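Peer 1: Below is the sequence, then the predicted model.
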Amino acid sequence: MNRAPHPGESATRSTVRSTAGAAGARPVVVGRPVGARLVDGLPSSPPPPHWRAGEQTLRLLTVATAAAVAALLTGHAWLLALAAGPAVLLALAAPGRTRPTELSADSTAEPRRCFEGEPVTVHVTVRHDGRTGRLDPTLALGPGVTLDALSVTATGVDLVVHADSWGRWQLGVIDVDVHDAGGLTRRTVRNDLGTVDVFPVPSAAHLTPIPVRLPERIGEHTTAHEGTGTEVIGVRPHVPGERQRRIHWPSTTRRDAVQINQFTAERAADAVVLLDTLADFRDATTGLRSLDETLRAATGLTRSYLRRHDRIGLVAVGGTLRWLNAGSGDRQFYRMVESVLEVRQDRPQRGAAVPRIPLPVLPGHALVYAFTPLADQRILDVLGQVRERGNPLVVVEVPAGEPAARPDDETDALALRLWHAEREAMRSTLRGRGIPVARHTPGETLDLALAPLLRRTITGAAR
């Protein structure tokens, strides 16, 4: 029963050949890709900084050498003419003073911030001060990046790439072999394509459950208390000083006394998203990763709360504790996502104690949503910290998928039963503490998991 390695490990390093082949579509190579190559893994050593013999020169020298050796071995003088021919061609095609003395390459990528699956166009420009021939690019893509199209022009290389999952990805490195006008020598220039921020596509979510106690801040959530809202909850006798437009005329007529409408108070809510990044598992059947689905569901809930003008913060527990204080507005959504784009590079230590959550991260009575696959026992310690501070808590379970088990292997079957038993024990422990557990199925709207919470009271523990 083997788990898929973390996306940052070398075993999952994305290659153009394997990724494009698995998707059923090879990269589209257009233009003049005479020497275009796609290699696996990022280069570790810089290219040679000087001009060196090209492929055409090596072929001519091979022919000349073979002819000269054959003439010496056989004693046939006419073979020397075959050796002299390539030498004459090399002399006639010598680059001379037209060969560039300065070469450089720069690149631009648009856009640098995009969502999953959106194309990123990269243009690499080769600058020089002389005459050049063809350009032969060698492209090494970073992990998580897939090539869609490549074209070679007279002045550079154009690429179209995309990333299938969210994160801060390195686009890769490109080496461009610049040949002289005669094609006899070449020189390599390297350019780092930089990084791109890929945001997750938020899951569909519209429901925003609220806790019993809300902060004294005007918002759009209806409470059970009387206030200056828009929803009528009853009528009461008129008090001198009340506005006449609040008079409820039908009750006033029936009771022969002025009656005033009672409205509910509308308040804004504070929420905090707690992400469990202690582990990242891949479903053996669907190929979905728990970390990908966790952030997609969390961003869907975040966007739903922000649309109601609520405040929402973030805590990511994993190799590195990351947090963002609660805020509101559209910019808060992007700040939250950018703060966790690098969690794939974190290396959680097995068995290490989880750090304490800073006090300012959890506002008083803020509703905490913990998105977790329930695959690591340490998340129970984190949830215990939240309960100690009295915050109402909801656990959203993101299934990590069952481990790959051979159907005829008794050991795998036993391990699979233990896996299910351990997760059920964690659910029972949470429910025993009064913490609701909502199970979210990837691909479905998050509202299906949160709808039962609307029929119950979400309270926190006593401080």
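Peer 2: Structure received. Numbering: from 1, shown residues only.
Peer 1: contacts, neighbours, all on C-alpha from now
Peer 2: Fine.
Peer 1: where exactly do the strands run in the stretch 151-300 of the chain?
Peer 2: Along the stretch 151-300 of the chain, counting by DSSP state E, counting those that start in this stretch, strands occupy 156-163, 167-170, 172-180, 185-192, 195-199, 218-226, 232-237, 259-267, 270-276.
Peer 1: Name the residue closest to the centre of the protein, please.
Peer 2: Using C-alpha atoms, centre = their mean, the residue of the chain that lies closest to the mean C-alpha position is Trp166, 1.3 Å off.
Peer 1: which stretch among the strands of the stretch 151-300 of the chain comes nearest Thr132?
Peer 2: The closest of those to Thr132 is strand 172-180. By C-alpha to C-alpha, the value is 4.4 Å.
Peer 1: tilt between the closest one and strand 156-163?
Peer 2: Angle of strand 172-180 versus strand 156-163, following axes from the mean of the first three to the mean of the last three C-alpha atoms, to 10 degrees, is 160 degrees.
Peer 1: Second structure for comparison follows:
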Amino acid sequence: MQLTHTPALLRSLGAAAVLGVVALAARRPDLVVLVAPFVVHLAWGWSMRRRGAPRVDVRPRAVVVPEGESVPLAVSVSAAWPSSLVTAQWPVRAGVALEPDAGTVVDAVVPEGVTMAVQPERWGRYDVGPGRVAVADPSGSWRASTMLPRVTVTVRPASSTLEGGSGVAHPIGIVGMHRSRHRGDGSDLADVREFRPGDRLKRINWRVTSRLGAVHVNSTLTERDTDVLIVADTLLDIVPADAGAATSLDATVRAVAAISRHYVGFGDRVAIHDLGRRIGHVRSGTGPRQARVVLNVLSRANRSVPDWDMLRPVGSLTSGMLVFFCSPLLEREAQDEIVRLRRMGAEVIGVDTLPEEIGRFDDIASFRRDTFLGEAWMIRRMERDAAVARLRSLGIPVTPWRGTGSLASVLLSMEAARSAPRRVLGR
């Protein structure tokens, strides 16, 4: 910071000089009374002069917070003068609410600094600043100002757990929390049978043994895990007419966050494949670390990337893998990709992320009357709904994303199909 004098000091100096010359030239001692306040201000200001300028620090420089929380930005100033007056100003930008609203804080120097609250409206990465800070001494004679560095605020999307079951019809791993149809070490009771050589003593059912007279043991079903692949269609970001409404990218990010957290909690291996380039890929992994990696990747998703026409298809799949296809399903390439994944042997669930109000009759009034954009979106949605009906006829469930309870019915029905009786065909 560079220390400079203020116009108030120059005015006091000029007024004292002019009045002093007039008093001497006109021999008016009464004018000395008028000169006295300016001389006092000059003496006070000169006593406040410091050789070194105050030091300024901003905390934090970079912070990661969950969605919905505010970030306090503290501008601390070294006490160059007692009771210094600090003015901190941050620019107002879209998507970030400031407290105070104008982004300007005026306060005296305190140990914890001058604080302003930053409230991002939704998930993503925001650069707040660069701001400006000015420090003035108590007499208003000296002033130092400098630019504040940018502060990076990364907001992780809300990641509530899905409602419903796991939806895993065919677990493919050997260790996990999904009940399988195979008998072995587990916690779910399959039946009670007589003791055989090699059975563990801790599995003896003493009630049945005492009642029947012969040693009986509990037979259990094994618990296994599976591979979960979340496909994110970010080729297009469909933005409703209402600027504050959620876009298709918002719905996709929140769906991916909720699905990944749900299955990481089951101990499954979760991976993310981006058909576009707004989110990026996440390798398969499990455990709390994988959940943090997914949230960090989602929080860095780039909204400013233009729409991309070239689709990056999914590579090889494991038979029986559970695939969640999060897409607005507007592009023919995305519709073909979800069918291809189903034919590769995966259990595919379509998650419709198109905003609910897009293409509805009530949405026509939000467009300009001299255009036919509202009618065009209605036709586009009708074509898309027909494509969704064809996907359902192929055995691919498609459910619109309306929160954590959106997939409950589909997951419960798929989980029930795992334990349903099967007909064995004879040769």
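Peer 2: Structure's in. What do you need? Quick caveat: nothing in here was measured; it's all calculated off a predicted structure.
Peer 1: and Gly313 of structure 1, which of the three is it?
Peer 2: Per DSSP: H, G, I helix; E, B strand; the rest coil, the secondary structure class of Gly313 of structure 1 is strand.
Peer 1: which residue packs closest to it, ignoring adjacent ones?
Peer 2: Distances taken as C-alpha to C-alpha, 6 or more residues apart in numbering put Ala326 closest to Gly313 of structure 1, at 3.7 Å, once the chain neighbours are dropped.
Peer 1: what's the counterpart of the one you found in structure 2?
Peer 2: Residue mapping for Ala326 of structure 1 onto structure 2 gives Ser284, with TM-score structural alignment as the criterion.
Peer 1: quick one: what helix or strand has Cys326 of structure 2 in it?
Peer 2: Cys326 of structure 2 belongs to strand 322-327 when assigned by DSSP states H and E.
Peer 1: Apologies, that question was intended for Ala68 of structure 1.
Peer 2: Assessed by DSSP H and E, Ala68 of structure 1 sits inside helix 55-74.
Peer 1: Can you list the buried residues in that helix?
Peer 2: Buried residues in helix 55-74 of structure 1, defined by neighbour count with 16 or more other C-alpha atoms under 10 Å: 57, 60-61, 63-65, 67-68, 70-71.
Peer 1: Find me the equivalent region of the strand holding Cys326 of structure 2 in structure 1.
Peer 2: Under TM-score structural alignment, the match for strand 322-327 of structure 2 in structure 1 covers residues 367-372.
Peer 1: before we move on, the earlier item: can the strands of the stretch 151-300 of structure 1 go into JSON lines with extra columns for mean neighbour count?
Peer 2: Putting the strands of the stretch 151-300 of structure 1 into JSON lines (neighbours: other C-alpha atoms under 10 Å) gives the following:
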{"stretch": "strand 156-163", "mean neighbour count": "21"}
{"stretch": "strand 167-170", "mean neighbour count": "21"}
{"stretch": "strand 172-180", "mean neighbour count": "24"}
{"stretch": "strand 185-192", "mean neighbour count": "20"}
{"stretch": "strand 195-199", "mean neighbour count": "21"}
{"stretch": "strand 218-226", "mean neighbour count": "16"}
{"stretch": "strand 232-237", "mean neighbour count": "14"}
{"stretch": "strand 259-267", "mean neighbour count": "21"}
{"stretch": "strand 270-276", "mean neighbour count": "26"}
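Peer 1: out of those strands, which comes closest to Asp412 of structure 1?
Peer 2: strand 270-276 (26.5 Å).
Peer 1: re earlier: for the strands of the stretch 151-300 of structure 1, give me TSV that also has distance to Thr299 of structure 1.
Peer 2: Listed next are the strands of the stretch 151-300 of structure 1 as TSV, based on distance: least, C-alpha to C-alpha, whole Å:
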stretch	distance to Thr299 of structure 1
strand 156-163	18
strand 167-170	13
strand 172-180	28
strand 185-192	31
strand 195-199	10
strand 218-226	20
strand 232-237	33
strand 259-267	22
strand 270-276	9
